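> Pasting a predicted model and its sequence here:
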Amino acid sequence: MLTSLTERYDAFFKQKNVVTNCLTVLEEKTGVQKQYIATGAVSILALYLVFGYGASLLCNLIGFVYPAYASIKAIESNNKDDDTQWLTYWVVYGVFSVAEFFSDIFLFWFPLYYAGKCLFLLWCMVPFSWNGSQIIYTRVVRPFFLKHEKTIDGVVNDLSDKARNAAKEGFALLNAEKNK
């Protein structure tokens, strides 16, 4: 297991992507191997997520910035599989954010909460077929949605109608005031 993990860690640094390109530049400028730079950066981030002020913001940035970047790249690519991967991530991220809203008042008191949350979000975005987004979507979100799809559609349609009617009334009032 440890050998497999080490091999994947080393293989990552042989890939060509934004992260490895930046690490290569840092390696050339500092003379420190990129594996050590990456390990140090990850260690500092982990310590900050445990002890740092603003760990919530950092955790949310990690869960948002890279996925947003990857989503834009997916939209611009001709491959639709990556679109599905990132749409699934955003659905799970949204469900998690709503659940967190109601439980955050209790959970943020746990010392390793933001480190755990960050690990969860990273697990949801890893580029493997067994990532957190796929597992949670197929085992929790999709079955719940399929079971309650008609009810959800009815609520969405009702709210859409109400919003449309409220907008029409608002514009009618604005036009009435404008014509006075």
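Yep, it's here. If you're wondering where the values come from, they're calculated on a predicted model, not measured in any experiment.
> CA atoms for contacts and neighbours, from now on please.
Noted.
> Mind listing what's buried along whichever strand or helix holds residue 154?
Assessed by DSSP states H and E, residue 154 sits inside helix 142-179. By neighbour count with 16 or more other C-alpha atoms under 10 Å, helix 142-179 contains no buried residues.
> And here is the other one:
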Amino acid sequence: MGQLWTSYKNFRALAGPVLMLLYPLQASVMAIESRPMNVEENEQWLAYWILYSFLTLMEMLLQPLLQWIPIWYDAKLLFMLWLVVPHYKGAAFLYDRIMRGHVLKKLGQITDRYKPE
């Protein structure tokens, strides 16, 4: 049982960076370099990096709380898998449905402040 647990821990340690960084990095480069450019694919990966940055920031701020949740890392891996898998386009979906309204509202407030009169 101990060897199985060690293998699982090693898999988790490798799966996180591969799933959250290496694959999205490679897919983002491919999306940028594709000709003709695929707008949907570019939107998916831009949304992914926005959400990944936001999640990383929240995770840093909430670290003392999250360390008490034993399944946090596994839940995060599953969530990131949903964001990354091209079939689901989770990042684009989440950005469109939840974040876009907040981002546009903040952008409007920022541009209103700095408009020349």
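Yep, that arrived. This structure is a prediction, so every number in the text was calculated from the model and none was measured.
> Can you pull the TM-score for these?
Superposed pair, TM-score by TM-score structural alignment, normalised by the length of structure 2: 0.73. Supporting alignment: 109 aligned residues with a C-alpha RMSD of 3.1 Å.
> Geometric centre of structure 1: which residue is closest?
For structure 1, the residue nearest the mean C-alpha position is residue 63 (4.0 Å; C-alpha atoms, centre = their mean).
> if I line the two up, what does it land on in structure 2?
In structure 2, the residue matched to residue 63 of structure 1 (TM-score structural alignment) is residue 20.
> If we ignore the residues flanking it in sequence, what's nearest that match?
Spatially, and ignoring its direct neighbours in sequence, residue 20 of structure 2 is nearest to residue 80 (6.6 Å; C-alpha to C-alpha, 6 or more residues apart in numbering).
> Measure how buried that neighbour is and give me the count.
Residue 80 of structure 2 has 20 neighbours, counted by other C-alpha atoms under 10 Å.
> Which position in structure 1 pairs with it?
Match for residue 80 of structure 2 (TM-score structural alignment): residue 121.
> Check the contact between that match and residue 65; I expect there is one.
No - between residue 121 of structure 1 and residue 65 no contact is recorded; they are 11.6 Å apart, counting by C-alpha atoms under 8 Å.
> related to what we said a few turns ago, and the match of residue 63 of structure 1, what is it in contact with?
Each residue near residue 20 of structure 2 by C-alpha atoms under 8 Å, 6 or more residues apart in numbering is listed here: 52, 80, 81, 84.
> Return the subset of the residues you listed lying in helices.
Secondary structure from DSSP state H places 52, 80, 81, 84 of the contacts of residue 20 of structure 2 in helices.
> Now compare those residues and name the two farthest from each other.
Using C-alpha to C-alpha, the pair of those lying farthest apart is 52 and 81, separated by 11.6 Å.
> quick revisit: please report which of the contacts of residue 20 of structure 2 has the highest neighbour count.
residue 84 (22 neighbours).
> ok, that residue - contacts?
Contacts for residue 84 of structure 2 (C-alpha under 8 Å, 6+ apart) come out as 19, 20, 24, 48, 90, 91.
> and in structure 1, which of those residues remain?
Retained in structure 1: 24, 48, 90, 91, out of the contacts of residue 84 of structure 2 (criterion both residues aligned by TM-score structural alignment, their matches' C-alpha atoms under 8 Å).
> What count of nearby residues applies to the first one?
If I follow you right, that is residue 24 of structure 2. Applying other C-alpha under 10 Å, we find 18 residues neighbouring residue 24 of structure 2.
> ok, now which ones touch it?
45, 84 are the contacts of residue 24 of structure 2 under C-alpha under 8 Å, 6+ apart.
> With the third one instead?
Under the criterion of C-alpha under 8 Å, 6+ apart, the contact partners of residue 90 of structure 2 comprise 44, 82, 83, 84.
> Thought residue 92 was touching the second one, still the case?
No - here residue 82 of structure 2 does not reach residue 92: they are 10.9 Å apart, not a contact under C-alpha under 8 Å.
> More neighbours: which of those two?
residue 92 (23 against 15).
> So the more buried one versus residue 75 of structure 2, what's the distance?
Residue 92 of structure 2 sits 20 Å away from residue 75 of structure 2, taking C-alpha to C-alpha, to the nearest Å as the criterion.
> now swap in residue 69 of structure 2 and tell me
Counting by C-alpha to C-alpha, the gap between residue 69 of structure 2 and residue 75 of structure 2 amounts to 10 Å.
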